[in-house]
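Undergrad: give me a model of this one.
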Amino acid sequence: MREFINLTLGGVITGAVYAAFALALVLIWRSTRIVNFAQGAMAAITTFIALSLIESGQSYWVGLAVALLAGLVLGAVVERLVIRPVEGGPELNAVIVTLGLFIAIQALISVLFGVNQRAFVAPFSTIGFRVGDSSLALSPNTLFTLGAVLLVMVGLTALFRYTRVGLAMRASAFGQEVARLLGVRVGRMLTLGWALAAVVGSLAGMLIAAEVTFVTPTYMDALIVFGFVAAVLGGLDSPVGAVVGGLLLGLLLSYVRGYVGDELVGLAALAVLVVVLLVRPGGLFSTTQTRRA
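TA: Have a look, this model is predicted:
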């Protein structure tokens, strides 16, 4: 029973990490209809910028603020200079560009910050709470991670459902010509979508770094895969789905790792992706209108 409780708590924690990255993918998809495979590398470089500040004596919160600001600028610059030339063309072009961008940014991280492991200190204690003689796989830092993910989910849901900016972003993503006729400045909305997605990605990078405690230029690689599966599982058009998908995937992989073996975790994630694409391609929280769009 103790093992099951710890596996469940570990799955929730890991799922929250997947959900944090999935939220960034959902935001970029809802605002531009592009799956950004460079999101992990963009998050990693802003995390390394924050880590450099922290190592120089600044607080974690200063590093976090700078990482979010760097993500905002990076997202806007990437959309303007790299994505804008291929927007409106075949969808595969944008996907290939983001893959190339992923490789380029990861190489840039290695050049600027080196390839060695670097310790990342979490903002709160990572020691699990104790219940009697047992230590739970739940700590103050994981509560911070869960709270941050839920806050972002609520914020994104409110943005797209209840604000004119969110409606304009969605209109720009679904039909640029119609949106322009309605007075929407499509170019600005696409840039804003990339900028906000990069901010969420930067937050995810900081949260993930605090959980894994050591970072390298490639520390986000596995999270890219699992975060994408979580986003597809919940629905690429749903912030709530991204969180639920992340938590469900985290629980499943935790049980597989604990009861079957670590070597089957990747296969289990692949099985989830295949089943979802075959049974419910739009994800658990999709709607008929969303799938047809």
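
Undergrad: please make it C-alpha for all contacts and neighbour counts, starting now.
TA: Fine.

Undergrad: ok, and what's touching the host helix or strand of residue 180?
TA: When elements are assigned from DSSP states H and E, residue 180 belongs to helix 176-181. Helix 176-181 is contacted from outside by 168, 171, 172, 185, 186, using CA atoms under 8 Å, 6 or more residues apart in numbering.

Undergrad: buried sites along it?
TA: Neighbour-count burial for helix 176-181, counted by 16 or more other CA atoms under 10 Å, picks out 176, 179.

Undergrad: give the next helix or strand downstream of it.
TA: Sequence order places helix 186-212 as the next helix or strand after helix 176-181, per DSSP H and E.

Undergrad: helices and strands around that following helix, which ones?
TA: Under the contact criterion of 3 or more CA pairs under 8 Å, 6 or more residues apart in numbering; DSSP states H and E, helix 186-212 touches helix 2-32, helix 39-55, helix 60-78, helix 140-162, helix 164-174, helix 176-181.

Undergrad: now those helices as TSV including distance to residue 235?
TA: As requested, the helices and strands packed on helix 186-212 are arranged in TSV below (distance: least, CA to CA, whole Å):
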stretch	distance to residue 235
helix 2-32	8
helix 39-55	18
helix 60-78	23
helix 140-162	13
helix 164-174	16
helix 176-181	23
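
Undergrad: also this sequence, please, to line up against the first:
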Amino acid sequence: MQQLLTTLLSGLTLGMVYAAFALALVMIWRSTRVVNFAQAPMAMVTTYVALTLINNGVSYWVAFVAALLSGFVLGAVVERFIVRWVEGKSEVNAVILTLGLFIVLHALAALVFGSSFQSFPAPFGLQGFRVGDTTIALTGFGVFQIVAVVIVMLALLALFIKTDIGLRMRAAALNPEVARLLGVRVGGMLTLGWALAAVVGSLSGLLIAGGSLVHPSYMDSVVVYGFVAAVLGGLDSPHGAVVSGVSLGIVLQVVNGYVSPALMPMAGLLILVLVLLVRPGGLFSRTATRKV
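TA: Now for the predicted structure:
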């Protein structure tokens, strides 16, 4: 029973890590209709910004805010000066561009910050809570991860459903020509979408890095499972990304603990294939099928 509880709680915190990254992908998709494969190295760069400040004596929370702000600026700059050159053209162009940006940011980070492993602090404890004589596999930082991801999910839902800005962002992404006719500044909305998505991505980078080691490729292992979680939930669904991320994390931890760690990638692929065979748009997709 103790092993099962430990496995489930470990899966919960791991799933929240996947959900955090999936939320960044959902944000960029809903606001620009682009799958940003460079989301991970963009988050990695902002995490190094925070680490540099912390190593120079700045408090964790000041560095935390600075990383989010740098993510906002980085996202806006990438959209305005790089992605905008391929907007309005084939969607494949944007995908290829973000893959190229993935490689470039990795190389630049290695040159600027170095390739060595560096310890990143956590704002809360990394030891499990004690209940009587038992230590459960849920840490103070794990609770922070859960709360942060839930808050971001609710904020994204409120942005796209309750606010005029969210409506304008979706209109600019879905039909820019009509949106322009209705007075929407499409370019500004796309820039804002990239900037806000980069903020969410920066948060995911900080949550993943807390209490562990960072290096230019530290988020690469999360990219695959985060992308799987986003697709499983439906790229249009923030709550789908969180539910799918948590579910994926728990399933993978069960496979890790009771079957074999080597089968975790296979399990993730199998889940993705099975779900997409049943619901190609994702579990929480609201896309309606047109009937002739």
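
Undergrad: please state their TM-score.
TA: After superposition, the two chains reach a TM-score (TM-score structural alignment, normalised by the length of the second structure) of 0.98; 291 aligned residues with a CA RMSD of 1.3 Å.

Undergrad: just to revisit the earlier point, quick one: closest of the helices and strands packed on helix 186-212 of the first structure to residue 230 of the first structure.
TA: Ranking those by proximity to residue 230 of the first structure (CA to CA) places helix 2-32 first, at 6.2 Å.

Undergrad: what about the closest one, how far off from the second structure?
TA: Taking mean CA distance after the TM-score superposition for the first structure, the mean distance separating helix 2-32 of the first structure from the aligned residues in the second structure is 0.4 Å.

Undergrad: nearest to residue 87 of the first structure, out of the helices and strands packed on helix 186-212 of the first structure?
TA: helix 2-32 (9.1 Å).

Undergrad: could you check the angle the closest one makes with helix 186-212?
TA: Here the directions of helix 2-32 of the first structure and helix 186-212 differ by 160 degrees (axes from the mean of the first three to the mean of the last three CA atoms, to 10 degrees).

Undergrad: buried residues in helix 2-32 of the first structure?
TA: Buried residues in helix 2-32 of the first structure, counted by 16+ other CA under 10 Å: 6-32.

Undergrad: any idea how far apart the tips of stretch 173-190 of the second structure sit?
TA: Taking CA to CA, to the nearest Å, stretch 173-190 of the second structure runs 7 Å from one end to the other.

Undergrad: let me see the contact set for residue 6 of the second structure.
TA: 136, 137.

Undergrad: whoops, I mixed them up, residue 38 of the first structure
TA: Here residue 38 of the first structure is in contact with 98, 99, 100, 101, 102, 103 (criterion: CA under 8 Å, 6+ apart).

Undergrad: again, only this time at 10 Å
TA: Counting by CA atoms under 10 Å, 6 or more residues apart in numbering, residue 38 of the first structure makes contact with 44, 95, 97-106, 224.

Undergrad: follow-up on the earlier one: any of the contacts of helix 176-181 of the first structure buried? List them.
TA: Members of those classed as buried by 16+ other CA under 10 Å are 168, 171, 172, 186.

Undergrad: give me the mean distance between the helix holding residue 180 of the first structure and the second structure.
TA: Counting by mean CA distance after the TM-score superposition for the first structure, helix 176-181 of the first structure comes out at 0.5 Å.

Undergrad: circling back: let's have the buried ones among the contacts of helix 176-181 of the first structure in a markdown table, adding distance to residue 242 of the first structure.
TA: Formatted as a markdown table, those follow (distance: CA to CA, whole Å):
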| residue | distance to residue 242 of the first structure |
| --- | --- |
| 168 | 22 |
| 171 | 21 |
| 172 | 22 |
| 186 | 26 |
